[in-house]
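Peer 1: heads up, no residue letters with this:
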């Protein structure tokens, strides 16, 4: 049986720092005007994508992983390894750090660690991210946190649309106001909040901090995530490699015209962030619209994409 692309219905979530761009830019049905996250390709119990059409319509991605491992090249493991999100940070996100696999296994009740990466879809002028810190030792990190010297501690980096950042576990980080991001990450929801600007939730309570776990998980001194970018041009497509790492490889496909493409990984996660096109294989065609998310399964036949569109693509 010919394998076919698996199109998924995302799950959108309210966040104290969220806005309305996920509806305005991508047409998603958002729960409120403070919607921060779209869990686009997710087999995590905190936000399960469901299949939109085809033989598996209505099943969750977790069900597919559990019952149809042949779609994913038969690779082993009890959880789907990756998670694709879109983030609309209308306000500054809280400053966090994620544990590595070892820490998560010890403290997080079955979660894996969480390394992630960000593709900046769009941002306001002079937008920033917080990426790393200045402390030279854990003792200095503790002192600076306890004294509230956030200006001295946090490294701020100016960003622009099209930038890419690899954020390994242990990196103190935050996306700041006015930024729209596609995030590729390990399939984990483990995060330790260090600082939240003293914000309160709708009940007037300050959000929990997890300082002891955060300080334990933080990489000190800070080390930038390694990126080895390269670009390949071929008929109808420019393919940019951002990272080929331990947990994921991430690419940008810029399609202009007709591109002939091959799915040669156990499976690929694809998100259309701009434009539209037609994906064709054998006798079948599927429309690709901005905001669509789909998986190219194992044994997917060679295919073409015709149109003007940009996709972020990842695989293990």
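Peer 2: Thanks, I have it. The shown structure was predicted, so the numbers you read here are calculated from the model rather than taken from an experiment. Residues are numbered from 1 along each chain as shown.
Peer 1: from now on I want contacts and neighbour counts done on CA atoms only, so please keep to that.
Peer 2: OK.
Peer 1: SS state for residue 109?
Peer 2: Classification of residue 109 using DSSP: H, G, I helix; E, B strand; the rest coil returns coil.
Peer 1: helices of the chain, start to end?
Peer 2: 21-26, 61-67, 101-107, 138-146, 150-153, 211-217 (DSSP state H).
Peer 1: for the spatially most central residue of the chain, give me its contacts.
Peer 2: Nearest residue to the geometric centre of the chain (C-alpha atoms, centre = their mean): residue 183, 2.0 Å. For residue 183, the contacting residues are 84-87, 116-119, by C-alpha atoms under 8 Å, 6 or more residues apart in numbering.
Peer 1: please repeat the previous calculation with a cut-off of 10 Å.
Peer 2: Residues near residue 183 by C-alpha atoms under 10 Å, 6 or more residues apart in numbering: 39-40, 83-87, 116-120, 164-166, 312.
Peer 1: now stretch 289-306: how far from the chain's centre is it?
Peer 2: Relative to its chain's centre, stretch 289-306 lies at 18 Å (C-alpha atoms, centre = their mean, to the nearest Å).
Peer 1: mind checking the end-to-end distance for it?
Peer 2: Using C-alpha to C-alpha, to the nearest Å, the end-to-end distance of stretch 289-306 comes to 12 Å.
Peer 1: also this one, for the comparison:
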């Protein structure tokens, strides 16, 4: 039986808007001047994480998903793609204004298994930082007209954020992460983005970056409705658990550990990202150290475990 966490190596991604906080704040070896994303729990073909320990060391998470289904409560080989993707994003500059399709549109138009519903936990935000979340258009004709005329100031809704804020972003929501924000993103395992506006930036070759106004107009939710958030909190020994969101694709928690706790695994498997502090996880009398920037999966073969230390984590499952 597989009786240890599956620790994962982040995959670093270059982005025009990226900075250096993935190196300075998390200690990752960033290969680019503008490193915007660390795909920290990923089985997506555009950046699969490698396993760092145990019998599957050196394999990718995708390998494990396809060949070792019991770890994820799957019988035999996987007929579906790994469902989730966890990232840390460092927005040194504004990200493009964008929108993602739902499953049915992504499958029909892009021939990929998943659309993209996502959520953000704000790890850091400079004073005055803000997100774009939603729009003011009353119907699709009004949305298309505002896009074509570049009426961005009147069209887009802006939201100030600070560290510790949580934002749920269903597919079809126009959005953008603003400059000076670092987030941990939990999302469906999809890399489909329709760019709406990009501040007239150019790529490394001096060419304007592509926009996808037709697709964006087709998939955007109209009118925009802010999701209703109901955060539920419970305490297990010295662990405070805040359930940030529970919906069709994922459930996401914030764990605040201040001592010791014994827990049972929830979901078919559990994804864990340490965002602050140090701790240990103990499984079958084996102890594994945890610290900020460590990401791992508790597989289905592990039913219970204990934690000890002082740390904060973002935890998710399907």
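Peer 2: Sure thing, it's come through. What you are looking at is a predicted structure, and each value in this text was computed from that prediction instead of being measured.
Peer 1: want to try CSV for the helices of structure 1, with mean neighbour count and distance to residue 241 of structure 1 as columns?
Peer 2: Below are those laid out as CSV (neighbours: other C-alpha atoms under 10 Å; distance: least, C-alpha to C-alpha, whole Å):
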stretch, mean neighbour count, distance to residue 241 of structure 1
helix 21-26, 17, 24
helix 61-67, 17, 26
helix 101-107, 15, 25
helix 138-146, 15, 34
helix 150-153, 13, 32
helix 211-217, 18, 29
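Peer 1: compile the ones you listed into a markdown table and extend it with columns for distance to residue 174 of structure 1.
Peer 2: What follows is the helices of structure 1, written out as a markdown table (distance: least, C-alpha to C-alpha, whole Å):
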| stretch | distance to residue 174 of structure 1 |
| --- | --- |
| helix 21-26 | 19 |
| helix 61-67 | 28 |
| helix 101-107 | 20 |
| helix 138-146 | 16 |
| helix 150-153 | 13 |
| helix 211-217 | 14 |
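Peer 1: ok, which of those helices comes nearest residue 242 of structure 1?
Peer 2: Distance to residue 242 of structure 1, taken as C-alpha to C-alpha, is lowest for helix 101-107 among the helices of structure 1, at 22.7 Å.
Peer 1: that closest one aligns to what range in structure 2?
Peer 2: Taken onto structure 2 by TM-score structural alignment, helix 101-107 of structure 1 occupies residues 103-109 there.
Peer 1: name the residues that touch the matching stretch?
Peer 2: By C-alpha under 10 Å, 6+ apart, the list of residues contacting stretch 103-109 of structure 2 reads 100-101, 110-117, 171, 188, 190, 192, 215, 218-219.
Peer 1: swap in 6 Å and give it another go.
Peer 2: 112-115 (C-alpha atoms under 6 Å, 6 or more residues apart in numbering).
Peer 1: one more: stretch 264-277 of structure 1?
Peer 2: Stretch 264-277 of structure 1 has contacts (C-alpha under 6 Å, 6+ apart) with 72-73, 288-298, 306-315.
Peer 1: mind redoing it with 8 Å?
Peer 2: 41, 71-75, 84, 121, 287-298, 305-316.
Peer 1: that one: how far from the chain's middle?
Peer 2: 13 Å.
Peer 1: stretch 90-106 of structure 2 now?
Peer 2: For stretch 90-106 of structure 2, the distance to the chain centre is 12 Å (C-alpha atoms, centre = their mean).
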